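# no sequence on this one, just coordinates:
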């Protein structure tokens, strides 16, 4: 299908072949395969958002979002791993410098993490923390070398409060050997993203492995000045858009083979062609608005200026609207895929399941 700024233009053909060739076995094994992960490491995708001063890519937000859509289009689970694990690498811009240089040296560098406050950290007399907890949905957990997680800070078992009276919460970074991965990822789709839970049992963590997402304290570029909420919405929305595009293309391939009751190919069915055209137009418009507001907000941030509330609202709105549009597109087209769409062994069904799972992310619920 013809689509402006098609995501395929950002990926080498061999990358797409690699990611799709192993997609089914990766889903069966519930982990990305060796050759897929080798591509991530060879191309330094896990370091895409690590500051340049550490040898990372420090990709501009606009380039990042476009590439996330492209990898999501190639394969949903691979796209989810790229977005969430490279996103965790973004935290390197706020961590202790000596510790960060040490972790980046790992040739298998990959960060996973969870945004929930799933643990507690008891402040010890020497300034370190005794941490315990359980955190869900750490994408890429089996191949992560480091994990990030939020903890409620305690002193003598009592929650520590900030100057404003709120309970103090801090993010921590754990080494792989300090973490126990809990195989809990049993969702409808994105199975190969291996977004398992992880536990930490009474580990003493030095203070240098806590950090604060505060652009004032980082010497790095504009990427680390961009507000975290809108950053997360944009990156996830881009990935979901890529999965949606892949689904639409698989529908077209199916309709070239499948016939309606009259014996006519579905691809020639007038009603279905109009439905598809309408949904593609809706997606095009949502993608364009998303790209425009993302670029505008990034340009403001890149210029060293704070984003206004209106600019933040527009960035959020168009990310949310893109995901809502993708939902409508997929849900409108799926009923015309028949039993092929319902067959768990078909590529079309896998893409549909990946989409349904990705679009359930908490950032895109209306509650």
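Perfect, I can see it now. This structure is a prediction, so every number in the text was calculated from the model and none was measured.
# C-alpha only now, for contacts and for neighbours.
Noted.
# Next up, the contacts around residue 26.
Shown in contact with residue 26 (Cα atoms under 8 Å, 6 or more residues apart in numbering): 32, 33, 191, 192.
# next up, a second structure to put side by side with the first:
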């Protein structure tokens, strides 16, 4: 995917402006709608792009290279397209068919659903719902209250924006513009046709809808890590080059430090490219096998788990090796390198990259 230079500049300039750091710019959001970046896994019958996983990962990487929050929102928003294949077909057309369809929500079963005539009444609260303020649909898991006292059945629910209260509590030190706030529903009626079982057979035949969740999440977030780390290394190289070119008011030790920085950058850029090549080779090979076999073998999931977690660890290690060589300016929170460094730390904290199959 090619992101026009004007959009990259718009996204990055918006992040520089601390007053707007908590949200995407309108131009960036419009670009996401125009390019259907929230609909990478929505069937073409529903006005989606329906990309193969390896191609989608390169979109995630490029978007994250432009900006961490932008890339994260593309990645998470695209993942919501899975529900277009599990909701009843008529609901899928209604909820996913329009140009600005985007899902926010949570996979945790933090809600309670009480059966009533025609559907359920739901109460619950869920954290970390990225893209919450502009979502056209919210999804969340709930336990069905049946009064038996036995293990509750868990089912997924789709809520309309007017049913959802957004609790603006996303105060993380990175990915600030993802608006990953908590949501709450109170006595919300959900008709049975807006509920679904994510383990049910999909209504569409694309292989992505049968792809296991954990490797899907791991590869997606690894691509985000890769894009952010590439941006960090590029920005650090530009920083060092500018410092070396500026011969005024330079302390004697600064040229040596910048030269060491450039040498270290070369090493880390080579290392990042090597692990990136391995990620894409693994994904493309296992994706081909998955399509051919119709299922994913355990050995394939192990391979994916290992490369995704290693990429996350390596990307963070490369940033740690570079950051101390940058000096005092990057300690300021409004410095681009500081912001990218925080975004990388936030992504690599996700449980699917930290714990994986453990």
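That came through, no problem. Only a predicted model underlies this, so the values are computations on that prediction, with no experimental measurement involved.
# Work out the TM-score between the chains.
Once superposed, chain against chain, the TM-score is 0.92 (TM-score structural alignment, normalised by the length of the second structure); 351 aligned residues with a Cα RMSD of 2.0 Å.
# Which entries within the contacts of residue 26 of the first structure meet the buried criterion?
When the contacts of residue 26 of the first structure are checked for burial by 16 or more other Cα atoms under 10 Å, the buried set is 32, 33, 191, 192.
# so what corresponds to the third one in the second structure?
Across the two structures, residue 191 of the first structure finds its equivalent in residue 176 of the second structure, going by TM-score structural alignment.
# Check the gap between the residue lying closest to its match once chain neighbours are set aside and residue 174 of the second structure for me.
Of all residues not flanking residue 176 of the second structure in the chain, residue 22 sits nearest, at 5.2 Å (Cα to Cα, 6 or more residues apart in numbering). Residue 22 of the second structure sits 10 Å away from residue 174 of the second structure, taking Cα to Cα, to the nearest Å as the criterion.
# for residue 282 of the second structure, same thing?
Counting by Cα to Cα, the gap from residue 282 of the second structure to residue 174 of the second structure is 29 Å.
# Repeat that for residue 350 of the second structure.
12 Å.
# the more surrounded of those two?
Ranked by neighbour count (other Cα atoms under 10 Å), residue 350 of the second structure and residue 174 place residue 174 first, with 20 against 15.
# In a helix, the more buried one, correct?
No - assigned with DSSP: H, G, I helix; E, B strand; the rest coil, residue 174 of the second structure falls outside any helix and is coil.
# Would you mind finding the match for residue 333 of the second structure in the first structure?
Here residue 333 of the second structure is matched to residue 344 in the first structure, going by TM-score structural alignment.
# Hmm, the match of residue 191 of the first structure is touching residue 20, no?
No - counting by Cα atoms under 8 Å, residue 176 of the second structure does not reach residue 20; the two are 9.6 Å apart.
# mind listing the strands for the stretch 1-150 of the second structure?
For the stretch 1-150 of the second structure, strands defined by DSSP state E, counting those that start in this stretch occupy the ranges 103-116, 119-129, 137-144.
# Which of these sits closest to residue 238 of the second structure?
Closest to residue 238 of the second structure of the strands of the stretch 1-150 of the second structure is strand 119-129 (Cα to Cα; 33.7 Å).
# counterpart of that closest one in the first structure, which residues?
With TM-score structural alignment applied, strand 119-129 of the second structure matches the range 128-138 in the first structure.
# How far does the matching stretch sit from its chain's centre?
Using Cα atoms, centre = their mean, to the nearest Å, the distance from the centre of stretch 128-138 of the first structure to the centre of the chain it belongs to is 21 Å.
# circling back: for the match of residue 333 of the second structure, the count of nearby residues, please.
Other residues near residue 344 of the first structure come to 13 when the count uses other Cα under 10 Å.
# That one: what's it in contact with?
residue 350.
# What's the first helix or strand after the longest helix seen in the second structure?
If you go by DSSP state H, the second structure has its longest helix at helix 253-293. Using DSSP states H and E, the helix or strand that follows helix 253-293 of the second structure towards the C-terminus is helix 298-322.
# Which stretch of the first structure lines up against that following helix?
Using TM-score structural alignment, the residues of the first structure aligned to helix 298-322 of the second structure are 309-333.
# Give me the buried positions along the matching stretch.
For stretch 309-333 of the first structure, a neighbour-count test (16+ other Cα under 10 Å) marks 311-312, 314-327, 329-330, 333 as buried.
# If we go by neighbour counts, what in stretch 258-274 of the second structure is buried?
Neighbour counts over stretch 258-274 of the second structure (16+ other Cα under 10 Å) mark 258, 261, 262, 264, 265, 268, 269, 271, 272 as buried.
# hmm, back to that, which residues are in contact with the match of strand 119-129 of the second structure?
For stretch 128-138 of the first structure, contacts defined as Cα under 8 Å, 6+ apart pick out 112-114, 116-124, 149, 151, 185, 194-207.
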